[in-house]
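A.B. asks: can't give you the sequence, but here's the structure:
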């Protein structure tokens, strides 16, 4: 990592722990800063705070006292999820104190090239694809995954060397807290409406996402989704060299879908239906990842081979396995209608049984009707069961089954299916009625599939 002396003997507040806060606190302490950590969780229930205290770092726990900002801090490093309405942050802003997120620290110490990925959907899959493409195809160095994918960027930046690449997934929350952060390559997978409770408006959400390119120059590359007119328009407002990917439309693109082939600069790389994960959204992800790989010197043959064997990301149209001719897919991450629509785009409905349900957000499911027409069957469970049944009836699905639990839904899907069918968990709902999170729901699905297979 680069030698940085900026923070020596400077008072810095790290607001909020979790992985990124712990990483930032450790790094700043290593760089000679006078670090104070503030976390809402009580000290007795806060192993991270106890560990940092043992290192000689000051910790303040059990709340966020605004009078902390009466001290002479020169910088606040905030957990991305803490809103700017937090009293400490409001006071810091009033005093003109800079507020950053941990990815800014990562940039300051990084020797590796940085590839940054953001967007509303597809970030994690695209980040993972890029990592695999580079690790299969780079002549020297390796790719490290970092950022919102679960590995703090400031920790990864300490490991990655000058020949390496940091493939960094970034949320809108993280991008609000950058000052000098400057990726060599940035990807915007798509833009939809999201996180309005945090940002207040779609305009502010888009503004946060667009921060990814604010320090880029003509020597850097900004990869955008040419299917989206909004991103085509935004492309006019950047200094970076823009490269588009597209599956439809007439925008000029370097990576595109043509007659069922993934193409780059006029050359066919592979058949689109050979990509290891199904769905049009994953074709977009593959095209975006391909551009990054080509910019960094990966061969066409290596790209094709890697994408054919790409197994997806856990809980995101994850291929679970084939049992007695039935293929099972875990798309537990689909917590809304749009995500389920995208998942279904990769399957032939007459050979597909959909498992859906959970906790809705007060919405109806009318928008799902076009995507679920002609399904072989739909199996519904959880609190949103009645609303989903109404949509299934409107779609004219012949077999609509209601069960209490996800485990029962898996068992019913086995009964209704035959060799050649796809069984897809893509709930279109949050998980919180029966599970603590979508990961737990997806794990339960996979365990239920395994149990049935073991019995057959």
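C.D. replies: Received, thanks. Model, not experiment: these values are computed from the prediction.
A.B. asks: Every contact and neighbour count from this point should use C-alpha atoms.
C.D. replies: Noted.
A.B. asks: Next, the contact list for residue 223, please.
C.D. replies: If you count contacts by CA atoms under 8 Å, 6 or more residues apart in numbering, residue 223 has them with 185, 186, 187, 188, 242, 243, 244, 245, 288, 291.
A.B. asks: Count the neighbours of residue 218 for me.
C.D. replies: Applying the criterion other CA atoms under 10 Å, we find 11 residues in the vicinity of residue 218.
A.B. asks: Equivalent analysis for residue 164, please.
C.D. replies: Residue 164 has 21 neighbours, counted by other CA under 10 Å.
A.B. asks: contacting residues for it?
C.D. replies: Residues counted as contacts of residue 164 (CA under 8 Å, 6+ apart) are 112, 113, 140, 141, 142, 143, 144.
A.B. asks: Please determine how far the first one is located from residue 167.
C.D. replies: Meaning residue 112. 10 Å (CA to CA, to the nearest Å).
A.B. asks: Counting neighbours around each, name which of the two comes out higher.
C.D. replies: Under the criterion of other CA under 10 Å, the comparison of residue 112 against residue 167 puts residue 167 first, with 30 against 25.
A.B. asks: Structure two is appended below for comparative analysis:
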């Protein structure tokens, strides 16, 4: 879309909406940034938007905002079921995500990552490996900065790396990444998408506009992802930890291989990999497969993966106190993430879980918790439902915590030398915190405070 003199309504005054509003004003659009909640923007952001000509309206969201509007750009956290979006659709007004704006404005090709779990680790590692080409590389979307703002500043000869959620993909139109990764699909965000089929369909939009010259990495160890093969029109790269693949990457006997036309080249062995768990082998294989076809030599891929020690709030080792090691996995906002975390450790684990409940089924999850934990400590809004499900599954012992400090102190007292105390909530953070980062930082602060005044 050519934005000059177009009237654009941006819904949602978070990072995505602010970035999109500023960028659209730069390309000549008349922009209104709206949020139904009263929002006080940071002074520097408000000044930047106002000086760019953006009109900011918060605290109301009536249908009159649609008058004369050519397009709505919707922030990922906003449901398509809200009245103003329904009204816009009834009027025939285009509703697209900020990701679509980024695609329209980016001079660089885009590579994109989606899936239920592992997106941030994979996106971060993918960015680092592509930086090994020496080309300009920027990252945005569900991680880092507003994707449209990053896209606007990109030169033509680099790579724009996008971490994309189902919410962001739900409202794309022509968005087309030259390379994309589908990691895995498990039940998540069903409160928003209503059914698993809708959730899968939103994820699959990542490849709907790809051409035969583009690349799509599929994790064929995941049956839902493997089934997508029949709907992908681009060049498929498969990854697996259980079988050899002709094009893509696979793992066998402690070694990651990249393959092209059936010829396998060793890339990196597990001794040089510093992020624990088979789920991280999955993440690494997808990065190997995609970056290799994009022209990164195997030696460069090896070097950068061997230097990678993970991302903050994702199985992040915080500290060892009296032989007890604390791990911050605050980014584990669903049960499948916690399963992967628990399966990463051979030691006894005291699990700290709970938060804002996503209402996903817990029966199978609690059976696994029973097998993989020494004790559990539940907190937050989800604690009652989690405790009931844990008791039903025979999990014991079960404790409750009234704060993060309380949870950390209880975990420390329950642990013996060699044990793990793991914050892996299986919930979003919005009961006690504004985001998973704030929750993880609080956990780390509590661990450091514990060391300063410990008594075991």
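C.D. replies: Structure's in. What do you need? Computed from a predicted structure; not experimentally measured.
A.B. asks: Just give the number of residues close to the counterpart of residue 202 of the first structure in the second structure.
C.D. replies: Residue pairing (TM-score structural alignment): residue 202 of the first structure is matched to residue 196 of the second structure. Residue 196 of the second structure sits with 15 neighbouring residues when counted by other CA under 10 Å.
A.B. asks: thought residue 196 of the second structure was touching residue 202?
C.D. replies: No. In this structure, residue 196 of the second structure sits apart from residue 202 without contact. The criterion is CA atoms under 8 Å, and the distance is 9.9 Å.
A.B. asks: got the residue ranges for the helices in the stretch 201-350 of the second structure?
C.D. replies: Residue ranges of the helices in the stretch 201-350 of the second structure, as given by DSSP state H, counting those that start in this stretch, are 223-226, 278-293, 298-306, 335-342.
A.B. asks: for those, which one sits closest to residue 247 of the second structure?
C.D. replies: For the helices of the stretch 201-350 of the second structure, proximity to residue 247 of the second structure was assessed by CA to CA; helix 278-293 is nearest, at 8.1 Å.
A.B. asks: So which bit of the first structure is the closest one matched to?
C.D. replies: The counterpart of helix 278-293 of the second structure in the first structure, using TM-score structural alignment, spans residues 280-295.
A.B. asks: try stretch 105-117 of the second structure
C.D. replies: Going by TM-score structural alignment, stretch 105-117 of the second structure sits over residues 109-121 in the first structure.
A.B. asks: can you pull the contacts of residue 101 of the second structure?
C.D. replies: Listed by CA under 8 Å, 6+ apart, the contact partners of residue 101 of the second structure are 20, 73, 148.
A.B. asks: should've said residue 251 of the second structure
C.D. replies: The contact partners of residue 251 of the second structure, taken as CA under 8 Å, 6+ apart, are 240, 241, 242, 243, 244, 257, 281, 285.
A.B. asks: Need the contacts of residue 101 of the second structure in TSV (columns: distance to residue 397 of the second structure).
C.D. replies: Rendered in TSV, the data for the contacts of residue 101 of the second structure read as follows (distance: CA to CA, whole Å):
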residue	distance to residue 397 of the second structure
20	49
73	49
148	48
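A.B. asks: Which of those fall within strands?
C.D. replies: Of the contacts of residue 101 of the second structure, the ones assigned to strands by DSSP state E are residue 73.
A.B. asks: among the contacts of residue 101 of the second structure, which recur in the first structure?
C.D. replies: Checking the contacts of residue 101 of the second structure against the first structure (both residues aligned by TM-score structural alignment, their matches' CA atoms under 8 Å), the contacts still present are 20, 148.
A.B. asks: Which residue comes closest to residue 300 of the second structure once chain neighbours are left out?
C.D. replies: Distances taken as CA to CA, 6 or more residues apart in numbering place residue 132 nearest to residue 300 of the second structure, at 6.6 Å, with adjacent residues excluded.
A.B. asks: for residue 324 of the first structure, that is, sorry about that
C.D. replies: The shortest distance from residue 324 of the first structure to any residue that is not its chain neighbour, by CA to CA, 6+ apart, is 6.2 Å, and that residue is residue 419.
A.B. asks: The residue in the first structure that residue 187 of the second structure lines up against: which element?
C.D. replies: Under the alignment (TM-score structural alignment), residue 187 of the second structure pairs with residue 193 of the first structure. Here residue 193 of the first structure is covered by no helix or strand, with elements defined by DSSP states H and E.
A.B. asks: coming back round to it: what number of residues lie near the residue nearest to residue 300 of the second structure?
C.D. replies: Neighbour count of residue 132 of the second structure, defined by other CA under 10 Å: 18.
A.B. asks: Residue 373 of the first structure now?
C.D. replies: Each residue near residue 373 of the first structure was counted by other CA under 10 Å, and the total is 19.
A.B. asks: Skipping adjacent residues, who's closest to it in space?
C.D. replies: Closest residue to residue 373 of the first structure apart from its sequence neighbours, by CA to CA, 6+ apart: residue 395 at 4.9 Å.
A.B. asks: Give me the distance between the one you found and residue 385 of the first structure.
C.D. replies: Taken as CA to CA, the span from residue 395 of the first structure to residue 385 of the first structure is 15 Å.
A.B. asks: What residues does residue 251 of the first structure make contact with?
C.D. replies: Each residue near residue 251 of the first structure by CA under 8 Å, 6+ apart is listed here: 226, 227, 244.
A.B. asks: Which residue in the second structure aligns with the second one?
C.D. replies: Same thing as residue 227 of the first structure. Residue correspondence to the second structure (TM-score structural alignment): residue 227 of the first structure is matched to residue 221.
A.B. asks: Mind telling me what residue 169 of the second structure corresponds to in the first structure?
C.D. replies: Aligned by TM-score structural alignment, residue 169 of the second structure pairs with residue 175 of the first structure.
A.B. asks: how far away is that match from residue 89 of the first structure?
C.D. replies: Taking CA to CA as the measure, residue 175 of the first structure and residue 89 of the first structure are separated by 16 Å.
A.B. asks: what's the answer for residue 132 of the first structure, then?
C.D. replies: 38 Å.
A.B. asks: Kindly report the same for residue 455 of the first structure.
C.D. replies: Noted for residue 455 of the first structure: a distance of 56 Å to residue 89 of the first structure, by CA to CA.
A.B. asks: Of these two, give the one with the bigger neighbour count.
C.D. replies: In this view residue 455 of the first structure and residue 89 are compared by other CA under 10 Å, and residue 89 has more residues nearby, 22 against 6.
A.B. asks: Quick one: the residues in the second structure that the helix or strand that one falls within pairs up with.
C.D. replies: With elements taken from DSSP H and E, the one containing residue 89 of the first structure is helix 87-94. Using TM-score structural alignment, helix 87-94 of the first structure corresponds to residues 83-90 of the second structure.
A.B. asks: Alright, calling it a day.
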